[in-house]
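>>> Need coordinates for the following:
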Amino acid sequence: MCDLPPCPDGPFRQPALIALDRRTMLGGAAALTLTACARARESGALRFWATGYEGDYSPHLMVPFTAATGIEVETQSVPSTAAHEKFLTAFAGGVLPDVFMLPSGWVGEFAMIGAVAPVPSPALVADTLPAARAIAQVGGRDYAVPWAIAPQVQFYRRDLLGAAGYDAPPTDWAGWLRMGSALKGRRPGEFVFLALLNWPDTLFSMLYQAGATLLRDRDTRGNFRTDEAREAFAFYKSLFDEGLAPKVLSTEVQDPYAAFAQGRFAVWPSWPTLLLDLHRRAAELPRERWGVARLAGPNGPGPATMVANSLCVASTCERPAEAWALVRHLSSAASELRFQSLIGNLPARASAWDAPQMADPVLAPFAEQMRQPAIAPPVVEWERIQNEVQLVAERMVRGGLSIDEALAAIDTRIDRILAKRRALVEAGRIA
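Down below sits the predicted model:
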């Protein structure tokens, strides 16, 4: 149930539940994919898939590529919530596109199953920011070319904080809570922070900032029953216990941008692409009323979650030279800067950061955060581990588990997920 106060016409709303047959959905998706692939092959076009705003706006980057090479590119924007399964289904069916975008956490998995080709030349990644390149490597080998990098920061309402006596959010956790209490005291019917329960990035940022090492024994077991992890979980839980953050999932928030504009909450940990939404809706929330800052840490800002979107070429691609030429074009400094102006993505190319447009003061907190990246453990099971942590943490926030019970449950679930990896490591079959 949504814990927010009644707001019939507002942005928070309990979603309708729709029963869908999973087999029908997958069957329909596979049929559509096969049809699209056949159409692209008949036209001689390269096929490109991407998710989110990258998928929506990628056609803007294809025009100069086609003009220079004569190669047409058929693009497809894949919904983020369905992308992982769609890509795996396409690989199993032998219909992966020539080039596709993968979030950083998926590169190892797709390399392991042989779905992506190794990067053929170091020149393709030579100008890449070190943290972005590390995320796209598997066993020290490049399997993807970083395309955009996104460290987590906090967006905040300048006017709401100012009314409570703050020019900007405090940089430490104790100060963050004091600010939260001050804001809540002025507006008891509203919230202060938005930390969606099914988006675990904010919790993981807190874990990294607390200095938690999330796996142990050569990354084969969970390591959440530590003082550092307990400190992060306690702070995260306190945001909900004190009524500073709503206990909601993303499916229960109809329009978070409208909620931010209306002052339903004042601080929103998020990513660079939020810049596009705020620009689009400047009439609702003028630029002077919001700001960006690094996330608070136990004793000041520290490492925070960082994701990168990378470009891969399918191992089954029949036109690899043309596919890598497309990757080279899309990941060029010029293309990444074009995307930055279109959707707010931050370039993965180091040289692109010297461009005048990157001197915008609103980008400074992102640049500072990239100097303290938090890199997830290099295990292909990490996506599953994140999901399990999120599920247990949600149960804890809702009162079903104590902090210690949650940490123990997480370690148990991680140990189960990593059982095969542990056996392979112990047998000396993988490092």
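
>>> contacts, neighbours, all on C-alpha from now
Noted.

>>> From Pro146, how far off is Pro365?
Distance of Pro365 to Pro146, given as CA to CA, to the nearest Å: 21 Å.

>>> Could you do Pro188 as well?
Taken as CA to CA, the span from Pro188 to Pro146 is 44 Å.

>>> Looking at these two, which one has more neighbours?
Pro146 (32 against 13; other CA atoms under 10 Å).

>>> Tell me, how many residues neighbour the nearest residue to Ala308 once chain neighbours are set aside?
Computed as CA to CA, 6 or more residues apart in numbering, the closest residue to Ala308 that is not its neighbour in sequence is Ile149, at 4.3 Å. Neighbourhood size, Ile149 [other CA under 10 Å]: 27.

>>> One more, please, to line up against the first structure:
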Amino acid sequence: MRKPRTTIAAASLLALAACSGQAPATPKSLTVWIMGDSSAHFQQLVKPFSGRSGIEVDAVAIPWDAVDQKFTTAVASGKGPDVIQIGLSKLRTFTDSGALAKLDDQTLKDHPGLAAANFLDGVGNATSVPWVSDTRVLFYRSDILAQKGITKPPATWDEVRADAKLLAGRGKGQYGYYVPQWDSALPVIMTWAQGGAVVGANGEITFDTPAFRKAVDTYTGLYTDKSVPTDADFDQIQGFISGAAPMLASGPYLAAAVASAAPQLRGKWSVAMIPGATAHTSLLAGSNLGVWNGSGNKEAALRLLDFLSTPQTQLAWYKLDGELPTAKAALRDPALNADPLVAVYARQLTDAKPLPRVPNWDGETGKALLDCLNSIALTGADRETALRDLYARTNGTHVG
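A predicted model of the protein is given here:
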């Protein structure tokens, strides 16, 4: 059995303590802000860390729709957690705020766990390290599709639209597909599927392209066909389980939720690569972990990041919460890849890219995009007027 590695920084602290005759101060607890509803699972994950280090971890759940307000308040007050989870779409905003501690080369060198980690998407940036990876794949109820004579999942968005219309004909309250009205990534994925991009050669956001217009056709067409629910509060998990919405694009976490809530459906659903006309490019999403700049427990926080970066910990997290690792060694794990669903996720990750790194995608560019599309699809707004408004609202937005 290997002996636990002592970080250089920790060793230095011990040496100083020996000279002074005092033991180094070890914090009794760390506060970690976990986004969404995974705090209970996270608390379970870090039990081995707490057992070895004597440092308790208090995982605080922050609902995704409250992230911006909570973060803004913490920055203004200077009172944040010790460690914070950061969605990739918010990474630039969080970094630009100055609220996160710098993770420079020397810092990483002092923490062998982080220095040795070979992450899927590099090391994030100078203020955070990758935590979980995510991508969107097509979920489909093979049993329900088969009832309508559909023997394989749709491979293009045109096929999605045709199959969804057929499935929606099953009766009242039955749909063919689910469009999350809050998801600004979906129309971008639809644009990539047409071989297009939403960032121009000059590094600025541009939606005024033929590929994006085709994506608009698909997005709004699903509503025109009455193939998707119009209720903003429609529950995608229950809709998939009940069969009301037997197709949707989502991440691996949905598989974990469905398997847990409806084990009787085993073998009646599966996943496939994201549909595409000229490409099957999907979203590279997920989240990073950063250390709060004002934390008085930075060394202990980095020790926690050391623990969380190991392949064993990341594989344990997948089993607990259904979120994919970012450590390449974990993604290559034979037991993980024996799962046919994971094989699809892994293949999709080889053709995936993040949303444009612009300031406040969720609150500005992404919001403008959804305002445009949902106004056309849900309220009957004039298409060309809505598109011109989108172009004006996003004009000059530069990717950093």
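
>>> For the two chains, what TM-score is obtained?
Laid over one another, the chains give 0.85 as their TM-score (TM-score structural alignment, normalised by the length of structure 2), with 368 aligned residues with a CA RMSD of 2.4 Å.

>>> middle-most residue in structure 1, spatially?
Central residue of structure 1 (CA atoms, centre = their mean): Val307, 5.2 Å from the mean position.

>>> Translate Ile113 of structure 1 into the numbering of structure 2.
By TM-score structural alignment, Ile113 of structure 1 lines up with Ser97 in structure 2.

>>> Same check on Gly400 of structure 1?
Using TM-score structural alignment, the partner of Gly400 of structure 1 in structure 2 is Gly380.

>>> repeat for Ala50 of structure 1
Structural alignment (TM-score structural alignment) places Ala50 of structure 1 against Ile34 in structure 2.

>>> so its match is in which element?
strand 29-35 (DSSP states H and E).

>>> other SSEs contacting that strand?
If contacts are counted by 3 or more CA pairs under 8 Å, 6 or more residues apart in numbering; DSSP states H and E, strand 29-35 of structure 2 sits against strand 56-62, strand 83-87.

>>> Tell me roughly how far it lies from structure 1 on average.
Taken over the aligned residues, the distance from strand 29-35 of structure 2 to structure 1 averages 1.1 Å (mean CA distance after the TM-score superposition for structure 1).

>>> what's downstream of that strand, the next helix or strand?
With DSSP H and E, the next secondary element past strand 29-35 of structure 2 is helix 39-45.

>>> which helices and strands does that next one pack with?
strand 56-62, helix 311-321.

>>> tell me the contacts of whichever residue in structure 2 pairs up with Arg216 of structure 1?
The pairwise alignment with structure 2 assigns Arg216 of structure 1 to Gly200, based on TM-score structural alignment. For Gly200 of structure 2, the contacting residues are Thr206, by CA atoms under 8 Å, 6 or more residues apart in numbering.

>>> Quick check: Gly200 of structure 2 vs Lys28 of structure 2, distance?
Using CA to CA, one obtains 50 Å as the distance from Gly200 of structure 2 to Lys28 of structure 2.

>>> for Phe71 of structure 2, same thing?
As judged by CA to CA, Phe71 of structure 2 and Lys28 of structure 2 stand 24 Å apart.

>>> more neighbours, those two?
Per other CA under 10 Å, whichever of Phe71 of structure 2 and Lys28 has more neighbours is Phe71, with 18 against 13.

>>> Tell me the counterpart of that one in structure 1.
In structure 1, Phe71 of structure 2 lands on Phe87 (TM-score structural alignment).

>>> Not counting residues beside it along the chain, what's closest to its match?
Spatial nearest neighbour of Phe87 of structure 1, chain neighbours left out: Leu96 (6.9 Å); criterion: CA to CA, 6+ apart.

>>> in a helix, that's where that neighbour is, yeah?
No - Leu96 of structure 1: not assigned to a helix; according to DSSP: H, G, I helix; E, B strand; the rest coil it is coil.

>>> Show me what it aligns to in structure 2.
So, by TM-score structural alignment, Leu96 of structure 1 is matched to Gly80.

>>> Can you list the residue ranges for helices in the stretch 251-400 of structure 1?
256-262, 274-280, 320-330, 333-343, 364-370, 382-397 (DSSP state H, counting those that start in this stretch).

>>> what stretch of structure 2 does the fourth one fall on?
Going back to what we said before, that points to helix 333-343 of structure 1. On structure 2, the counterpart of helix 333-343 of structure 1 by TM-score structural alignment is residues 311-321.

>>> just to revisit the earlier point, tell me which element the residue nearest to Ala308 of structure 1 is part of?
For Ile149 of structure 1, the enclosing helix or strand under DSSP H and E is strand 145-151.

>>> Just the buried positions in that strand, please.
Buried residues in strand 145-151 of structure 1, counted by 16 or more other CA atoms under 10 Å: 145-151.

>>> which residue numbers in structure 2 go with the helix or strand following that strand?
Per DSSP H and E, strand 145-151 of structure 1 leads on to strand 153-157 as the next helix or strand towards the C-terminus. Counting by TM-score structural alignment, strand 153-157 of structure 1 pairs with residues 137-141 of structure 2.

>>> Need the contact partners of the matching stretch.
Outside stretch 137-141 of structure 2, the residues touching it (CA under 8 Å, 6+ apart) are 153, 240, 243, 246-251, 268-275, 282, 344-345, 348.

>>> can you do 7 Å?
Contacts with stretch 137-141 of structure 2, where a contact means CA atoms under 7 Å, 6 or more residues apart in numbering, come from 246-251, 268-274.

>>> which one of these has the most neighbours?
Ranked by neighbours (other CA under 10 Å), the contacts of stretch 137-141 of structure 2 are led by Met247, which has 31 neighbours.

>>> Just tell me what that residue corresponds to in structure 1.
By TM-score structural alignment, Met247 of structure 2 lines up with Val267.
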